[in-house]
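Colleague: give the three-dimensional model of this entry:
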Amino acid sequence: MAHPSRGASSPAGSSRRGRGSSCLLASKNSGGISSQNRVGDTDMLERILQKPKLVVVEEPKERGMRFRYECEGRSAGSILGASSTETNKTQPAIEVKTGAETRVTVTVSLVTKDLPHRPHPHCLVGKDCPNGSGICVVTLNPHSNRRHSFVNLGIQCVRRKELDVSLKKRRSQNIDPFQTGDSKGIEDMDMNAVRLCFQCELEWDDGRKDCLSPVVSNPVYDKKATTTSQLKISCLNQYRGSCHGKTEIYMLCDKVQKGKARVLFPFISF
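Modeller: Coordinates of the predicted model:
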C-alpha cells in the first residue's frame, strides 16, 4: 500500500515547511486559475507536468540492519536498498522530477514509523551527515544529476536517558517535517522502527527558494529487536506427516514473540 506522503509534492505555499523556513510563500492563487484569468488546457497541463516533485526511486531495505549505539565504537553500518542482493548492493535513492532549479538541497532525518510522523530521537550517521548532527544534508545540481543514492548512511540509536536531549537538538535544527510540535512525549514512540524523511529545498535562478512537501520512506526495523525482527526457523525435524496424524514434529525458532506466533499446517493430498 502506498504511503500517503510518499512521492508527494506541494506548491511553495505549503504550510509544512519544516527545515528550510527561508522558503518564500507564494500567494494563495499561485499556480491556480482564477475566474478573471484563465489559461488554456494545454498551458495548465504543461504546468502540472513541469511541477517539481521529490520521489523515492529506491526504498530502504526494511529488515536486516542493526541499530547500533555510539558507545559500541564501530561503524553503524549502511542502509541497503530494497532491491539489494549479495552480488549487487544498492542504497536508498531519491530523484527530483522536472523543474528548472539551479540548486536542490535535500535534508534527511528520521521520523516515527506511525502517523503522525514525529521527529525520531535516533540519529543518522555517515559521510553526508555533519558530525554529531543526526541528520544528512546533500546538495544536487539538477542540470547534471537529479538522482542521489545515499551511500554509507547508518542509523545510530540513542540511549534512553538521552532521548529528550536528542529531540531538543532536532527542534533547535528546525527539524519537524510535519509540524507535529512537542505535544506528545517519547512514551509511545517505537524505538525499534524508523522511517527516512526527505525534505527538499529548491533554489531558482532569481534567488527564490521553495520547499516541497516532506516525503517518507518505507519503515526500517532494528534487526536485534525481537518485536520487529523476522521469525527464523533454525530446525525442523519433519516436512510431511500422515493424514491419520500421530506424526511428531518439532520446530526450533529464533526471535519468537510471545503470544504472536501461529503455526499453520497446509493439507495436501496425493
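Colleague: going forward, measure contacts and count neighbours with C-alpha atoms only.
Modeller: Will do.
Colleague: residue 49: which element?
Modeller: helix 41-50 (DSSP states H and E).
Colleague: what's the following helix or strand after that helix?
Modeller: Using DSSP H and E, the first helix or strand after helix 41-50 is strand 53-58.
Colleague: next SSE after that following strand?
Modeller: Using DSSP H and E, the helix or strand that directly follows strand 53-58 along the chain is strand 68-69.
Colleague: what's that following strand packed up against?
Modeller: Where contact means 3 or more CA pairs under 8 Å, 6 or more residues apart in numbering; DSSP states H and E, strand 68-69 is packed against strand 153-157.
Colleague: now the element after the strand it packs on, going C-ward?
Modeller: Later in the chain than strand 153-157, the nearest helix or strand by DSSP H and E is helix 163-172.
Colleague: any idea of the angle that next one forms with strand 153-157?
Modeller: Compare the direction of helix 163-172 with that of strand 153-157 by axes from the mean of the first three to the mean of the last three CA atoms, to 10 degrees and you get 130 degrees.
Colleague: list the buried ones in helix 163-172?
Modeller: Neighbour counts over helix 163-172 (16 or more other CA atoms under 10 Å) mark 166, 167, 170 as buried.
Colleague: output the contacting helices and strands for it.
Modeller: Applying 3+ CA pairs under 8 Å, 6+ apart, we find helix 163-172 packed against no helix or strand.
Colleague: got the angle for the helix or strand following it vs strand 153-157?
Modeller: Next in sequence after helix 163-172, counting helices and strands by DSSP H and E, comes strand 193-203. Counting by the same axes, to 10 degrees, strand 193-203 lies at 130 degrees to strand 153-157.
Colleague: sequence B follows; please return its structure for comparison with A:
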Amino acid sequence: MLTANWNGLRVEAAISAKGYAYHCPCCGQPVTLRKGQIKIAHFAHKPPTDCSWAKGETAEHREAKVALRDAFRRISYIADYEVEVLSIQGDRRADVLITSPDGQRQWALEIQHTPILYPAIEARTKAYIAAQVPVLWVGILSSDMKAGAKPTPGGVVIRKYTIRPWEKWAQALAFKELWYVDPSDGTLWRGEFSEHMIHVESTSWFESGGVEQSAGGYSRQSKRWRTLTLRGPYGVNQLAIGTKWRKAWSSPVFSLPQGLIASLTVV
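Modeller: Just a heads-up that it's a prediction; the model follows:
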C-alpha cells in the first residue's frame, strides 16, 4: 500500500523516511516502509497478517494508482490514492478518488488486479453508489498482456485471452464499456471482447471398404478463449470523465445494481 498512519496522520510512502513507526490504516498493525531505487515506495505488513489491505497487491497495481493520480492532477483535477469512502453499504478504500476542479463531483477508480467473485464486486459497487461516488472498474494492462499483444489499426489485439469474471461483470455494468490502464505511464485503453474462432483442419481417411471419409475443414467458436481488442492509448487529457445511470438487472449468473456509475468518453 502507498499510505500509512504515523502519529495519527496519513502519510505517503513516497515522501516518508525509514526509521519511524508506521501503522496500517485498516488493521492498525505495524507496517514497514520499503523504499529503494527500483520498486515504487510502499508500506508492507509484517508477517503474519490477515489484513485485507495486505492481500494480493502487486507492483503494477501500486504503479497504476500513482500514474492515474498524477495524470488527473496534471489536468487540474483533485486526485489522490487509497482514500476512504464512507458508505451505509460498507466503507470502501478507493484506489484513486477524483474530484472535479470545482469540487462539486467525485468519482472512484477501482483498479482490479486480483480475482474477485461476482458477489464481492457487486457489494463494492453498491457501497460506492450508496455514498454517491460513481465508480469505474479499471483493469491493468500487465506486462504479460503487452507481451501477447499484436498491433492493429488504432490499438492492439490479444488473441486466446481468457476473460475473467470481473471483466464480464464490469462490462455488463457499464454497457460494454471496459478500460485498462498501463501502469508505466497512466495511459488508458478501451477494451472490446469478441469471439475467438478455432479452425479445425480437414482430414481424410479410407475405411476398410475403400470408401473415403473426411472431417474438419471448418471453424468453431472457442468456449475457453476470447479475442481482446484494445483501442488506444489515450491520455487522461483526451478523455472526459462523467456518469451513466444504470437500472438493476439480474441473470442466473450475476446481478447488477441500480445507480450512477462512472464513465470515460473520448473527446
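Colleague: can you pull the TM-score for these?
Modeller: For this chain pair, the superposition-based TM-score is 0.25 by TM-score structural alignment, normalised by the length of structure 2; 117 aligned residues with a CA RMSD of 6.2 Å.
Colleague: dump the buried residues of helix 163-172 of structure 1 to a markdown table, plus distance to residue 68 of structure 1.
Modeller: Below are those laid out as a markdown table (distance: CA to CA, whole Å):
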| residue | distance to residue 68 of structure 1 |
| --- | --- |
| 166 | 16 |
| 167 | 18 |
| 170 | 20 |
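Colleague: which one of these is nearest residue 104 of structure 1?
Modeller: Closest approach to residue 104 of structure 1 among those (CA to CA): residue 170, at 21.5 Å.
Colleague: where's that closest one relative to residue 147 of structure 1, distance?
Modeller: Distance from residue 170 of structure 1 to residue 147 of structure 1, counting by CA to CA, to the nearest Å: 26 Å.
Colleague: distance of residue 30 of structure 2 relative to residue 82 of structure 2?
Modeller: On the measure of CA to CA, residue 30 of structure 2 and residue 82 of structure 2 end up 18 Å apart.
Colleague: ah, wrong one, I meant residue 192 of structure 2
Modeller: 28 Å.
Colleague: what residues of the top helix by length along structure 2 count as buried?
Modeller: If you go by DSSP state H, structure 2 has its longest helix at helix 59-74. Within helix 59-74 of structure 2, the residues scored as buried using 16+ other CA under 10 Å are 60-73.
Colleague: which one of those is nearest to residue 120 of structure 2?
Modeller: Within the buried residues of helix 59-74 of structure 2, the smallest distance to residue 120 of structure 2 is 18.9 Å, found for residue 61 (CA to CA).
Colleague: my read: the closest one touches residue 138, true?
Modeller: No - with contact defined as CA atoms under 8 Å, residue 61 of structure 2 and residue 138 do not form a contacting pair (10.8 Å).
Colleague: shared neighbours of the two, anything?
Modeller: The contact sets of residue 61 of structure 2 and residue 138 overlap at residue 111 (CA atoms under 8 Å, 6 or more residues apart in numbering).
Colleague: downstream neighbour of the longest helix of structure 2 in the secondary structure list?
Modeller: With DSSP H and E, the next secondary element past helix 59-74 of structure 2 is strand 78-85.
Colleague: just checking, what packs against that following strand?
Modeller: If you count contacts as 3+ CA pairs under 8 Å, 6+ apart, strand 78-85 of structure 2 packs onto helix 59-74, strand 92-99.
Colleague: what about residue 205 of structure 2, distance to residue 214 of structure 2?
Modeller: Shown here: residue 205 of structure 2 relative to residue 214 of structure 2, a distance of 6 Å by CA to CA.
Colleague: also residue 135 of structure 2?
Modeller: For residue 135 of structure 2, the distance to residue 214 of structure 2 equals 54 Å [CA to CA].
Colleague: the two: which has the busier surroundings?
Modeller: Under the criterion of other CA atoms under 10 Å, the comparison of residue 135 of structure 2 against residue 214 puts residue 135 first, with 25 against 10.
Colleague: now do the contacts for the more buried one.
Modeller: Going by CA under 8 Å, 6+ apart, residue 135 of structure 2 touches 107, 108, 109, 110, 125, 128, 129, 261, 262.
Colleague: try it again at 7 Å.
Modeller: If a contact means CA atoms under 7 Å, 6 or more residues apart in numbering, then residue 135 of structure 2 has 107, 108, 109, 110, 125, 128, 261, 262 as its contacts.
Colleague: what about the second one, neighbour count?
Modeller: Using other CA under 10 Å as the criterion, residue 108 of structure 2 is surrounded by 25 other residues.
Colleague: ok, the fifth one next?
Modeller: By the measure other CA under 10 Å, the count of residues near residue 125 of structure 2 is 28.
Colleague: next one: the fourth one
Modeller: Here the number of neighbours of residue 110 of structure 2 (other CA under 10 Å) works out to 20.
Colleague: if we can go back for a sec, which elements pack onto the longest helix of structure 2?
Modeller: Secondary-structure packing of helix 59-74 of structure 2 (3 or more CA pairs under 7 Å, 6 or more residues apart in numbering; DSSP states H and E): strand 78-85, strand 92-99.
Colleague: got the contact list for the last one?
Modeller: Contact with strand 92-99 of structure 2 is made by 65, 69, 77-86, 105-111, as judged by CA under 7 Å, 6+ apart.
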